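Trainee: generate a structure from the sequence data that follows.
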Amino acid sequence: MEVLNTFMTWIFRNRLGQIENFMEHPIDVQREIFFELIKTAKKTDFGKKFHFQEIRSYADFARQVPIHDYEQMKPYIDRCMSGEQNVIWPTEITWFSKSSGTTGSRSKFIPVSPETLEECHFKGGKDMLSLYVRNYPDTKLFSGKSLTIGGSYQVNPLDGTKNSFYGDVSAVIMQNLPMWVQFARTPSLEVALMSEWESKIERMAIETMQENVSSIAGVPTWAIVLIKRIMEIKGADNILQVWPNLEVFFHGAVAFGPYRQLFEELIPSPRMHYMETYNASEGFFGIQDQADSEDLLLMLDYGIFYEFIPMEEWESDDPKVLPLQEIELGKNYAMLISTNAGLWRYKIGDTVKFTSIRPYRFRISGRTKHFINAFGEEVIVENAEKAIELACAATNSTIVNFTAAPVYFEGVSGKGAHEWIIEFETAPEDREEFISLLDNNLRDLNSDYDAKRYKDMALSAPRVHFAESGLFESWLRSKGKLGGQNKIPRLSNNRDFVEELLKMRN
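Mentor: Okay, the predicted model is just below:
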């Protein structure tokens, strides 16, 4: 295995020259990507509608092609899912990445073209390894196997050919990986793509604890659940007693900070590394390229053209939109993407702040809407408001206000949850019934929340505090924010508001 490790390390170092090229010439690379996208898609239905053949500059593109959110792209995507081709992208699209939905949809279905797989997702995985090898040249990563924790996929019932599929982006990628990569990973594809999570975790634990695992890739939530189960089976005090050569966790999807201490308890090694990636259903956007910084390098040659809306312009009917060369350091921007799968000027819902321009590095600063995404559940305000509305209707109750935040994993044996504070005008007679309805409604509305709540494996039932009358008004008054448009955010990915309100109740 030592010879293989040396060879693979050399292979991945070779990509570094291309990475350095877009770091040194970012605008030139983005310009090439832009014109290639326009040229390739000009004969699609979308390209004809918006006269791509007449686009000669970015200014033409910005003037002719409107900004799209998912609901505006959905009619085109629905046609693709029904089996139509050449709608938004010319090559055949038979895969769709499924993620949590918008106001009108329980789930979003994002097209994944062959180019997106090869030039974006696969390339991102290779670059992640290339940058890791550069940062840690003495790595023994390739002497062991990579444990990959992914989702599942299924046949797309809307396409009568039965040759179209949708699933979690991790499952889409995993199912399409080349054979040499399948050889280097664990567990078996059959187990990795199981849909029933309780059986899946058990099977993964049994398979992977027999392997020499040197790296883990996935969402922190499920990695913790799996590691705990393996430790339980083996009677281990920490996972290094099972995998002594484990050296890195490649993570993404949620903020890692709240999980770091728990991972250090589970993997007590000063030689353990953590590397963040920004890989979403829509594309692979960033990689933590420096060992001593949590900033992400914006990956500019993956077939994605970037634009940015300053957050102060977000609510505008005609927002100012900036290409990459016009962004400023330290400002909060919503990101727009045009991709080699046919998303055009698409709002992905994430916000970023740039920390460097040469090269372009950034940090994910949040979402364009209030949300909770501590465990990969992606609960947005619309989900929460609808779930409460339905629970109130069923229990003849009415609310004044509410807020919710995550409860992060509490120690090695603890589980995560959502904690709610709800003030009622008319309280429900049966509080437990209300809590159960709130939880079940959220599961119906949001597929990612439902997956995390399955048998309490990653998320326990919500913790709900029934607040006394006037609590929210008192908090606003204490902050000098009473009246006008001031309000407490309905959802937050940190516990600041919840903790302050709980202190006021004591």
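Trainee: every contact and neighbour count from this point should use C-alpha atoms.
Mentor: Noted.
Trainee: residue 201 touches residue 224, doesn't it?
Mentor: No: the pair residue 201 / residue 224 is not scored as a contact, 10.8 Å apart, by CA atoms under 8 Å.
Trainee: the more surrounded of these two?
Mentor: Remark: of residue 201 and residue 224, residue 201 carries more neighbours, 23 against 19, as counted by other CA atoms under 10 Å.
Trainee: neighbours of the closest residue to the more buried one other than its chain neighbours, just the number please.
Mentor: Nearest-residue entry for residue 201: residue 226, 6.0 Å, with adjacent residues in sequence omitted and distances by CA to CA, 6 or more residues apart in numbering. Using other CA under 10 Å, residue 226 has 20 neighbouring residues.
Trainee: and the closest residue to residue 107 other than its chain neighbours, how many neighbours does it have?
Mentor: Excluding the flanking residues, the one nearest residue 107 by CA to CA, 6+ apart is residue 101, at 3.7 Å. For residue 101, the count of nearby residues is 22 (other CA under 10 Å).
Trainee: what sits against the residue nearest to residue 201?
Mentor: Residues counted as contacts of residue 226 (CA atoms under 8 Å, 6 or more residues apart in numbering) are 201, 204, 205.
Trainee: now swap in residue 501 and tell me
Mentor: Counting by CA under 8 Å, 6+ apart, residue 501 touches 471, 472, 475.
Trainee: among the residues you listed, which are in helices?
Mentor: Members of these lying in helices (criterion: DSSP state H): 471, 472, 475.
Trainee: who wins for most neighbours among the residues you listed?
Mentor: Highest neighbour count within these, by other CA under 10 Å: residue 472, with 23 neighbours.
Trainee: off-centre distance for whichever helix or strand residue 285 is part of?
Mentor: Using DSSP states H and E, residue 285 maps to strand 283-287. Distance, stretch centre to chain centre, for strand 283-287: 10 Å (CA atoms, centre = their mean, to the nearest Å).
Trainee: list the buried ones in it?
Mentor: 283, 284, 285, 286, 287 (16 or more other CA atoms under 10 Å).
Trainee: show me what that strand is packed against.
Mentor: Applying 3 or more CA pairs under 8 Å, 6 or more residues apart in numbering; DSSP states H and E, we find strand 283-287 packed against strand 273-280, strand 296-298.
Trainee: and this one, so I can compare the two:
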Amino acid sequence: MGIRSVLSRPFAKQIAKQQKQWSTNPGVCQDKIFSKLIKSAQNTTFGQDHAFGSIRSYDDFKKNVPIRDYEELSPYIKKIIEGDQDVLWPGKPTYLSKTSGTTSGVKYIPITKDSIPNHINSARNALLSYIHETGNAKFIDGKLIFLSGSPELDKKNGINTGRLSGIVNHHVPNYLRTNQMPSYQTNCIDDWEEKLDTIIEETITQNMTLISGIPPWVQMYFDKLHERTGKKIMDIFPNFSLFVYGGVNFEPYKNKLFDSIGKEIDSIETYPASEGFIAYQDSQHEEGLLLLVNSGIFFEFIPADEYFSENPTRLTIEDVELGVNYAVIINSNAGLWGYSIGDTVKFVSKKPYRLLVTGRIKHFISAFGEHVIGEEVEKAMKQTMDEFREVDLVEFSVAPQVNPESGLPLHEWYIEFDNPPNDLPAFEKALNLHLQKLNTYYDDLISGNILTNLKVISLQKDAFRNYMKSLGKLGGQNKVPRLSNDRKIAMGLSPFVLAQ
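Mentor: Presented below is the predicted three-dimensional model:
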């Protein structure tokens, strides 16, 4: 056993003890953070505009600070980009995290000196929590790969600007630098396919023990390794024992990924965003991700079915209920206030608070009032694949078809299979039935002959890869939405449809 793994154990024990303390006192932690945030920002432009000096309670805060998305907060962001100080948080941000927006193009999310620990320590603590629970620390002695964006940073009026994964790369602890892969130079390659080929050259002979990244891009890495060697990943990297991922639901990728590896291995799910590190999986045995209630973020939650109403209910952590979909709202020491990050979550535990990420508030299908959400299509797909064990899929996305050439409107499921079902009509029928059971509105529309049963549209090999490449979003932290209420993604995928 190496020195890193030996030293990690007492550190992991210490972090686990701290984690237990704050996770069992979530209300107290959130109250302290709320008070500190308001006091720290009362002399900022935003604080003065919203009378932070007069805020004495959460009710005061709700009256003074409305819910905003990026577009509504962007006038303040623009001032920061132009060089103003003390806008959303005292001073200037240390970084601006560059990410893709849905309606505003590129978004720039501030990361301050005070908020950096949320991003860095949370990722570290997820690993240490795993070490403490399982006793497995050997992976720290091997090579660790993080499939991420370029760490090269630009500047906007003196503020370093880049992708979150690239920014985080600058804060990897020194004790891990010597076994981090790929190299800095390789991470700086912009073209994903060239970058992936170079990563393979660097890693194929190494003792890889941990691999981290978004599942579809990790799968592409595994596929290329298999093409090169003809071997399973466990035969190339026999000590590979831990997979760390985030950004998408793992279930649709799980079977294919483990088949590529050649065995099941432990995995840790994380919930990082440019706006803040929200939660991580703290147990291999308990469902859900531990909400980080003591990391510089004061959380609010809005019932998802109220989100688009004029006066939605705003709840603190102590008011949420199990099994309800909520939109996540954050207030943070990065200077985000009443900020909707666009995600929906569902709590599965209150002792401690653990959640599942269920989708995006704007990613749904409700062309006919069915309001089908990401969690439902993913669960329907998993349940169907459990019945059709031969099926492996690469990716899928769902869109409404309001004006079919004939018959009733329907949902179209664009699916790239790695191994298709032996009986596609039976697969379609099962998928439709599972979705009906999961969504009563969809079931009513099917039963009432307003919608007809869904249709699976099979796509060519590498369809999603080529689609993302056409958008300039191949690799990194980019991902395809599971569903949308329009036909934009469907139209983009149409050139890759297999001949029927």
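Trainee: of the contacts of residue 226 of structure 1, which is the nearest to residue 97 of structure 1?
Mentor: Ranked by distance to residue 97 of structure 1 (CA to CA), these are led by residue 201 at 22.0 Å.
Trainee: quick check: the gap between the closest one and residue 313 of structure 1.
Mentor: Distance of residue 201 of structure 1 to residue 313 of structure 1, computed by CA to CA, to the nearest Å: 44 Å.
Trainee: likewise for residue 372 of structure 1?
Mentor: Distance check for residue 372 of structure 1 against residue 313 of structure 1: by CA to CA, it reads 23 Å.
Trainee: more neighbours, these two?
Mentor: Taking neighbours as other CA under 10 Å, residue 372 of structure 1 and residue 313 compare with residue 372 leading, 25 against 14.
Trainee: helices along the stretch 151-300 of structure 1, start to end?
Mentor: 169-176, 179-183, 189-192, 197-208, 220-234, 257-266 (DSSP state H, counting those that start in this stretch).
Trainee: how far off centre is the first one?
Mentor: So that's helix 169-176 of structure 1. Taking CA atoms, centre = their mean, one finds the center of helix 169-176 of structure 1 at 14 Å from the center of the full chain.
Trainee: now the strands for the stretch 1-150 of structure 2?
Mentor: 95-100, 106-111, 143-146 (DSSP state E, counting those that start in this stretch).
Trainee: using a markdown table, lay out the ones you listed together with distance to residue 32 of structure 2 and mean neighbour count.
Mentor: What follows is the strands of the stretch 1-150 of structure 2, written out as a markdown table (distance: least, CA to CA, whole Å; neighbours: other CA atoms under 10 Å):
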| stretch | distance to residue 32 of structure 2 | mean neighbour count |
| --- | --- | --- |
| strand 95-100 | 25 | 21 |
| strand 106-111 | 21 | 22 |
| strand 143-146 | 34 | 22 |
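Trainee: quick one, which of the ones you listed is nearest to residue 314 of structure 2?
Mentor: strand 106-111 (23.0 Å).
Trainee: compared with structure 1, how much does the closest one deviate?
Mentor: Aligned to structure 1 and superposed, strand 106-111 of structure 2 gives a mean residue distance of 1.7 Å (mean CA distance after the TM-score superposition for structure 1).
Trainee: remind me what that strand packs against, helices and strands.
Mentor: Here strand 106-111 of structure 2 touches helix 70-81, strand 95-100, going by 3+ CA pairs under 8 Å, 6+ apart.
Trainee: my guess is residue 71 of structure 2 contacts residue 105. True?
Mentor: No: with contact defined as CA under 8 Å, residue 71 of structure 2 does not reach residue 105; the gap is 10.0 Å.
Trainee: ok, those two, which is more surrounded?
Mentor: Set side by side, residue 71 of structure 2 and residue 105 show more neighbours around residue 71, with 14 against 10, by other CA under 10 Å.
Trainee: how about the contacts made by that one?
Mentor: Listed by CA under 8 Å, 6+ apart, the contact set of residue 71 of structure 2 reads 103, 104.
Trainee: same check, this time on residue 171 of structure 2
Mentor: Neighbours of residue 171 of structure 2 in contact, by CA under 8 Å, 6+ apart: residue 120.
Trainee: residue in structure 1 matching it?
Mentor: Matched by TM-score structural alignment, residue 171 of structure 2 corresponds to residue 176 in structure 1.
Trainee: ok, how many other residues are close to residue 3 of structure 2?
Mentor: 10.
Trainee: mind listing what it touches?
Mentor: Residue 3 of structure 2 is in contact with residue 141, counting by CA under 8 Å, 6+ apart.
Trainee: so which of the contacts of residue 226 of structure 1 persist in structure 2?
Mentor: On the basis of both residues aligned by TM-score structural alignment, their matches' CA atoms under 8 Å, what survives of the contacts of residue 226 of structure 1 in structure 2 is 201, 205.
Trainee: let's have the contacts of residue 226 of structure 1 in TSV, adding distance to residue 190 of structure 1.
Mentor: Listed next are the contacts of residue 226 of structure 1 as TSV, based on distance: CA to CA, whole Å:
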residue	distance to residue 190 of structure 1
201	13
204	10
205	14
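Trainee: residue 196 of structure 2 matches what in structure 1?
Mentor: In structure 1, residue 196 of structure 2 lands on residue 201 (TM-score structural alignment).
Trainee: show me what contacts its match?
Mentor: By CA under 8 Å, 6+ apart, the neighbours of residue 201 of structure 1 are 225, 226, 229.
Trainee: got it, and residue 458 of structure 2?
Mentor: 414, 415, 416, 417, 497, 498.
Trainee: residue 90 of structure 1 now?
Mentor: Residue 90 of structure 1 touches 40, 41, 43, 44, counting by CA under 8 Å, 6+ apart.
Trainee: same question, residue 109 of structure 2
Mentor: 77, 96, 97, 98, 99, 274, 275.
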